[in-house]
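Chemist: Based on what follows, work out the 3D shape:
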Amino acid sequence: MSRFKPPAANVSHIVFDLGGVFTEPPSNDVMLPTEDSSPVSVKRLTSTSTWMSYECGKLDEEECYQLLSHQHHLQDGDLSTAIQKGREASDYDHDLIASLWKLKQAAPGVRFIIASNISLPDYTALQERWGHPFWSLFDYAFPSCKVGVRKPSPRFYRHLLRNTGASPHQTVFVDDRPENVLAAAALGMRGVLFQDAGALSRSLWGLVGDAVERGRAYLTSNAGQHFSTIDGEVILENYSQLLILDTTGDSTLVELKRPQRFWNFFSGTPKYTTSEYPDDVDTTSLALASMPYSPEAVHSMLDEILDYVDEDGLVQLYLDKARPRVDAVICLNVLTLFCIHSRGYQLPETTAWIQDILLHRAYLNGTRYYPTAEWFLYYLSRLLVRTDDQTLRDRFQAPLKQRIKERIGAAGDALCLAMRLLVCSALGIANPRDVETLRAAQLEDGGWETSFMYRFPGMGKELGNRGVTTAFAVRALQEQAGLNAGAAVLGT
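Modeler: Sure, this is the predicted structure:
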């Protein structure tokens, strides 16, 4: 049974600039000769008050060209020729339009709007040149030549809102000019400064599409195929599959074959390590916590794990005393399993070590096998969520809350952000800053990019898994949404 429940989207209109978003700027600005031998650029001419009046429909084309030619001592016909050549060469970003068509089909209630500072002749020329495949995408068009005012005048935006019935707080405004985005945001719209088509597409899918629903669809459509990779090479292993199961509670998403007793990290041929690879307590603890096992079977394995506690009282990774390895995240994973079965008291030194690591921020550079601080903080929050030991919660909850607040807004990949958000949710902390960053990183197919999750220190390799990243991201966004919804109910 899945734990996912998607929230509702809240965007009704998306407004796009025309020239700065859908067309590439010219690689070399056209320079026009003047009578005093001091050339002037077309870009400079289109930034003048005369051109702006032309774009507002206050001058016709001939009047504009005559005034500019006179003001800047241009040779007759040069400006007209340059503008005409620009129109003939103009084309739009076909890939971006294709992506926006997909977005519109996925969110049919959202209205698309063009809002451009453009003259009537240029607007008419683009309508004819680009035709139905481009213009039919948009439900409304507001060229400045017909509005009678240009961006960033507040009158332009109010005219647009009034004539579309759009609510500013449900409207996204996309433009390549910061001053235009600022003016829209000042009226309550969600401003998006255009930088590149890929980033815009991801951002809009995150704002308009249901991130949780899309992520869930990605996981479902790739069920059984969420393989880990190292440098593009598929690695068949159990740990990532168990992480997905532990995070989602959905066994249909993963391929797992239960061993007779202890679990091995690898489900296929071991890679980037020895050919004979021992079973380990990390994978085993994750499996015993996320899959049904009889109490007798679990307790017998816990008894055996205690035989692999070293002289410092810390749990070793491998069920092979010839390979002594200790990792703080792995110790937390094992401690959680012991606490689930009311045996946490048997690992007092491990518990004390975890507390020291937390208090002294020793986790900041990651651990031997886990590359980020969030792995430690996430596994500690998981321990507090799954234990019935109130004394343990009282011991760790306050310092963990302080430490995770320190991490809000810190750099990190999608898995790192998702883990951070899950810790925040477990402690009742709303974190809209990292929610926004995580949503913006969602790809068009609904998943998130591969995040490195596990180190092979002997070979200097890192293993990643898109399925793990997506499962954590979806659950993180869902839990933060639930936290906000609960706060809203309490506030009513």
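Chemist: From here on, just use CA atoms for contacts and neighbour counts.
Modeler: OK.
Chemist: If you count neighbours, what's buried in the helix or strand that Leu477 is a member of?
Modeler: Here Leu477 sits within helix 466-491, counting by DSSP states H and E. By neighbour count on 16 or more other Cα atoms under 10 Å, the buried set for helix 466-491 is 466-484.
Chemist: Which strands and helices lie in contact with it?
Modeler: For helix 466-491, the packing partners by 3 or more Cα pairs under 8 Å, 6 or more residues apart in numbering; DSSP states H and E come out as helix 211-221, helix 239-248, helix 414-426, helix 432-440.
Chemist: Tabulate those helices (TSV), appending distance to Ser228 and mean neighbour count.
Modeler: TSV is the format used below for the helices and strands packed on helix 466-491 (distance: least, Cα to Cα, whole Å; neighbours: other Cα atoms under 10 Å):
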stretch	distance to Ser228	mean neighbour count
helix 211-221	14	21
helix 239-248	7	23
helix 414-426	14	25
helix 432-440	21	19
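Chemist: between the ones you listed, which one is nearest to Pro121?
Modeler: Pro121 lies closest to helix 432-440 among the helices and strands packed on helix 466-491, at 37.2 Å (Cα to Cα).
Chemist: Spell out for me which residue occupies the centre of this structure.
Modeler: For the chain, Ala441 is the residue whose C-alpha lies nearest the centre (Cα atoms, centre = their mean; 2.1 Å).
Chemist: That residue contacts Leu200, doesn't it?
Modeler: No. If you go by Cα atoms under 8 Å, Ala441 and Leu200 don't touch, sitting 10.7 Å apart.
Chemist: For the stretch 201-350 of the chain, which segments count as strands?
Modeler: Along the stretch 201-350 of the chain, the segments classed as strands by DSSP state E, counting those that start in this stretch run 228-230, 233-235.
Chemist: hmm, who's touching the last one?
Modeler: What that stands for is strand 233-235. By Cα atoms under 8 Å, 6 or more residues apart in numbering, the residues outside strand 233-235 that reach it are Phe227, Ser228, Thr229, Gly268, Lys271.
Chemist: another one to check against the first:
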Amino acid sequence: MSADETPWEAAVGRGLAFLHGALGPDGLPSARPGLDPELRAPLTGADARRRLLVTHGVDLGFDPDREGFSAQWGLALLRPDGERAEERELVAALARQVGRYGHPWRPRYGLFPPGVPFPADTDSTAVAVSGLARHGLLTPDQLSDYARELLDTQIGRDDGPIPNYWEDTDQTASRGRRYDAVTAANILFTLQLPGAAGMLPHPAAEATLRYVQQHLTGPRTGTRYYASPEAFLHAAARASTVVPALAAPARRAVEHVTTQFAETSLELALLVLAGEYTGATADLPGLRGRLAAAQLPDGSWPAAGYFRTGSVPLHFGSPHLTTLFAVRALRPETPPGR
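Modeler: Reported below is the predicted structural model:
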């Protein structure tokens, strides 16, 4: 075994082969919606829409198919210098797939493609931009434009963190602006990318940092758009690699939980990555061994809900999304700044 190899190289290879084999004309398959966080009964988009109408009296106005967040995260997780042909082909396919989720005339990305009655959001934008930048697919000027757009969310007087949607205003009926700590951490990571960081310091970024810090010291819970606490730990830990003010609190938070039992393979992968990003004192080889042992015969890891809608209990996940996180978790990288 060479110095660059790990005991989990075979599992990584099988995972990449599964993902490569799942590629179709539109890229990787979309995550499926379900009504429970564990995604025990995935639904088609049409079935999910009908179930929500029957059980909650809410019509989404569209079938929640063709989400792009999985592809956006795929770019952010896969290696830009992958030695395997399957990985290089995956990256190329995902880059094309992510491109179809861009706003037609604004530097924004959406969870669903243009034409679906669902607004572009700052979370999808931050993850898509970080993935494209990881593979050298954005110029510094483009990064600056995306950073300016993320920061330009202050519609009216607002000293709070960057919200999920540009369309929110302080006068939004009955709910106000929508915030999420995972989204905030993802934004902070993207704002530190070369080119994007030229927009800093900025009051909106500082408010967003305080929001993440407060969540790190609060009770261990999910967030508005992420049911699992591990999703926040992963996002905060990732941001801590480029935001020094998050390094100590993120490490403390991760050290408190990484040895606890993760209920799904996705949560286990997120904990492994959080431990790697923060340098937390945890048995990462043991956790990675557990993750590798959970791989299915076809090379995938089981689906679990990763993100969710905020107003109704609709959770999204897939074997492909879990496998993307698992493959990254089984291939340690040196985080930026360490």
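Chemist: coming back round to it: turn the helices and strands packed on helix 466-491 of structure 1 into a markdown table, columns for distance to Glu128 of structure 1.
Modeler: Putting those into a markdown table (distance: least, Cα to Cα, whole Å) gives the following:
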| stretch | distance to Glu128 of structure 1 |
| --- | --- |
| helix 211-221 | 36 |
| helix 239-248 | 51 |
| helix 414-426 | 43 |
| helix 432-440 | 35 |
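Chemist: The ones you listed: which one's closest to Pro178 of structure 1?
Modeler: Of all those, helix 432-440 comes closest under Cα to Cα, at 19.3 Å.
Chemist: The closest one to helix 466-491, inter-axis angle?
Modeler: 140 degrees (axes from the mean of the first three to the mean of the last three Cα atoms, to 10 degrees).
Chemist: And Phe227 of structure 1? What does it align with in structure 2?
Modeler: Here Phe227 of structure 1 is matched to Ser30 in structure 2, going by TM-score structural alignment.
Chemist: ditto for Tyr318 of structure 1
Modeler: With TM-score structural alignment defining the correspondence, Tyr318 of structure 1 maps onto Tyr165 in structure 2.
Chemist: Leaving out chain neighbours, which residue sits closest to its match?
Modeler: In this structure, Tyr165 of structure 2 finds its nearest non-sequential neighbour in Asp121, 4.9 Å apart by Cα to Cα, 6 or more residues apart in numbering.
Chemist: Need the counterpart of that neighbour in structure 1.
Modeler: In structure 1, Asp121 of structure 2 lands on Asp280 (TM-score structural alignment).
Chemist: next one: Thr323 of structure 2
Modeler: Superposed on structure 1 with TM-score structural alignment, Thr323 of structure 2 falls opposite Thr470.
Chemist: is it true that that match touches Trp448?
Modeler: Yes. Shown here, Thr470 of structure 1 and Trp448 form a contact pair, counting by Cα under 8 Å, at 5.4 Å.
Chemist: rewinding a little: closest to Trp51 of structure 1 out of the helices and strands packed on helix 466-491 of structure 1?
Modeler: helix 432-440 (36.8 Å).
Chemist: What is the neighbour count of the counterpart of His234 of structure 2 in structure 1?
Modeler: Superposed on structure 1 with TM-score structural alignment, His234 of structure 2 falls opposite Tyr378. Neighbour count of Tyr378 of structure 1, defined by other Cα atoms under 10 Å: 24.
Chemist: Tell me how far Tyr378 of structure 1 lies from Gln84 of structure 1.
Modeler: Per Cα to Cα, to the nearest Å, Tyr378 of structure 1 is found 60 Å from Gln84 of structure 1.
Chemist: Over to Glu237 of structure 1?
Modeler: For Glu237 of structure 1 relative to Gln84 of structure 1 (Cα to Cα), the value is 61 Å.
Chemist: the more surrounded of these two?
Modeler: Set Glu237 of structure 1 next to Gln84 and count neighbours by other Cα under 10 Å: Glu237 wins out with 22 against 14.
Chemist: The host helix or strand of Arg238 of structure 2 vs structure 1, average offset?
Modeler: Secondary structure assignment for Arg238 of structure 2, by DSSP H and E: helix 229-240. By mean Cα distance after the TM-score superposition for structure 1, the fitted helix 229-240 of structure 2 averages 1.6 Å away from its aligned residues in structure 1.
Chemist: could you show me where the helices are in structure 2, in order?
Modeler: Along structure 2, the segments classed as helices by DSSP state H run 9-22, 45-56, 69-77, 85-99, 122-134, 140-151, 181-191, 203-216, 229-240, 244-257, 265-278, 284-293, 319-329.
Chemist: For these, give me CSV that also has distance to Gly222 of structure 2.
Modeler: Output for the helices of structure 2, formatted as CSV (distance: least, Cα to Cα, whole Å):
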stretch, distance to Gly222 of structure 2
helix 9-22, 28
helix 45-56, 21
helix 69-77, 18
helix 85-99, 26
helix 122-134, 16
helix 140-151, 23
helix 181-191, 9
helix 203-216, 10
helix 229-240, 4
helix 244-257, 14
helix 265-278, 12
helix 284-293, 22
helix 319-329, 18
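Chemist: Can you say which of those helices is nearest to Arg157 of structure 2?
Modeler: helix 203-216 (11.7 Å).
Chemist: list the buried ones in the closest one?
Modeler: Buried-residue list, helix 203-216 of structure 2, by 16+ other Cα under 10 Å: Ala204, Ala205, Glu206, Ala207, Thr208, Leu209, Arg210, Tyr211, Val212, Gln213, His215, Leu216.
Chemist: Between those, which sits nearest Tyr226 of structure 2?
Modeler: Checking these against Tyr226 of structure 2 by Cα to Cα gives His215 as the nearest, at 13.4 Å.
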